[in-house]
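> take this sequence and fold it.
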Amino acid sequence: MSANSRLTVAAHVLTWIGLYQRRGHEVATSEQIATSASTNPVVIRRLLSELRRAGLADSQRGAGAGWTLTRELSAITLLDVYRAIEPGPLFALHRAAPDPECVVGQGIGPALSAVYDGVEAALRRELAQTTLEDVLQDILKAA
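This next block holds a predicted model:
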């Protein structure tokens, strides 16, 4: 099973736009962002559409088209980004109900739900403590 990089790419996109705007640019194109993230602009546009729906980014059409942040990096947490792109639970139970006559089948859902709920709560707490400004400052320190 491969790891999901959507949160990483979304944080990259928003942090890049924030830095780009700080450097005096009004909007960033998906092509520019895609170059930084080494991916296809279509992937960036799809991701930015989700971020726009969540109120984290906005787009301008026509002459000077591109993307902007809707708020400062210091006002966007990794939890905000996570919620925008991963609206469902982190873990899922069986798609089909397990055999209720089996002791494991009848008990696996409740046993794992408690664990999964705790893991997800810890994840959300941790993500809420880091803003994209924190991420940018770490990046700039390392550069």
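
> drop to CA atoms for contacts and neighbour counts, all remaining ones
Fine.

> and stretch 59-71, what's buried?
Residues Ser59, Gly66, Trp67, Thr68, Leu69, Thr70 are the ones in stretch 59-71 that count as buried (16 or more other C-alpha atoms under 10 Å).

> can you name the two of those that sit furthest apart?
Farthest-apart pair in these is Gly66 and Thr70; separation 12.9 Å (C-alpha to C-alpha).

> follow-up on the earlier one: dump the buried residues of stretch 59-71 into TSV; add distance to Ser2 and secondary structure as well.
Shown next, in TSV, are those (distance: C-alpha to C-alpha, whole Å; DSSP: H, G, I helix; E, B strand; the rest coil):
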residue	distance to Ser2	secondary structure
Ser59	31	strand
Gly66	32	strand
Trp67	30	strand
Thr68	31	strand
Leu69	30	strand
Thr70	32	coil
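
> so how far is Ala10 from the residue lying closest to Ala75 once chain neighbours are set aside?
Excluding its sequence neighbours, the residue lying closest to Ala75 (C-alpha to C-alpha, 6 or more residues apart in numbering) is Thr131, at 6.8 Å. When distance is defined by C-alpha to C-alpha, to the nearest Å, Thr131 is 13 Å away from Ala10.

> again, but for Ala75
Noted for Ala75: a distance of 15 Å to Ala10, by C-alpha to C-alpha.

> could you do Ala128 as well?
15 Å.

> second chain to compare with the first, below:
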Amino acid sequence: MKRDSRLSSVLHALLHMAEHDGPMTSEAIGQCLGANPVVVRRTMGFLREAGIVSSGRGHAGGWRITRDLSVVTLQQLHEALGEPAIFAIGNRSENPSCLVEQSVNAALETAFAEAEALLLDRFAHVTLADLAADFSRRYAEIHNQKD
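Okay, the predicted model is just below:
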């Protein structure tokens, strides 16, 4: 089963945008991600609807972050993307009247719900500013090693 990597891709794109002076085109973001510009536009459209980015047309056009990085959380981005499934695994539902299936599904459902709640709570406490600071720290460490 293919994993939904849109949140990771959006975070990647937004950090590139945060480091870039001025707007970034879908083509430039696509190059950073190794993605088709059409996919970039479609995905960034979700963020535009959520008020996180804006887009402009023409020679000086492109995508811009419109909110302060310190207030944009991973949870908000996850929600903007339509709250894709957190886990690629799920319950079997071939025979809902089967008591064994019911028992297994009840146990798994509880575990999935608890794990998802924990992850979403963590998402609520991590901001783009946190990720940008981590990137800056890592960048500085690499460049200080070369000196």
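
> pick out whichever of Ala75 and Ala10 of structure 1 has more residues nearby.
Neighbour count, other C-alpha atoms under 10 Å: between Ala75 of structure 1 and Ala10, Ala10 has more, with 22 against 12.

> secondary structure element for that one?
Secondary structure from DSSP states H and E places Ala10 of structure 1 in helix 6-22.

> run through the neighbouring helices and strands of the helix or strand following that helix.
Proceeding N to C from helix 6-22 of structure 1, the next assigned helix or strand is helix 30-37, under DSSP H and E. Helix 30-37 of structure 1 sits against helix 6-22, helix 41-53, with contacts defined as 3 or more C-alpha pairs under 8 Å, 6 or more residues apart in numbering; DSSP states H and E.

> can you tell me which residues contact the aligned partner of Gln60 of structure 1 in structure 2?
Matched across to structure 2, Gln60 of structure 1 falls on Gly56, judged by TM-score structural alignment. By C-alpha atoms under 8 Å, 6 or more residues apart in numbering, Gly56 of structure 2 lies in contact with Gly62, Trp63.

> same thing with Ala37 of structure 1?
Taking C-alpha under 8 Å, 6+ apart as the test, what Ala37 of structure 1 contacts is Val9, His12, Val13.

> just these now: which is nearest Ser113 of structure 1?
Within those, the smallest distance to Ser113 of structure 1 is 28.5 Å, found for Val9 (C-alpha to C-alpha).

> show me what contacts the closest one?
Applying C-alpha under 8 Å, 6+ apart, the residues contacting Val9 of structure 1 are Ala37.

> again with the one 3 residues further on
Contacts for His12 of structure 1 were tallied using C-alpha under 8 Å, 6+ apart; they are Ala37.

> same question for the one 4 residues further on.
Listed by C-alpha under 8 Å, 6+ apart, the contact partners of Trp16 of structure 1 are Ile33.

> so what corresponds to it in structure 2?
Trp16 of structure 1 maps onto His16 of structure 2 when the alignment is built from TM-score structural alignment.

> how close does its match sit to Asn91 of structure 2?
In terms of C-alpha to C-alpha, His16 of structure 2 sits 38 Å off from Asn91 of structure 2.

> then Leu74 of structure 2?
Distance of Leu74 of structure 2 to Asn91 of structure 2, given as C-alpha to C-alpha: 26 Å.

> which one of those two has more residues nearby?
Counting neighbours by other C-alpha under 10 Å for Leu74 of structure 2 and for Asn91 shows that Leu74 has the greater number, 23 against 14.
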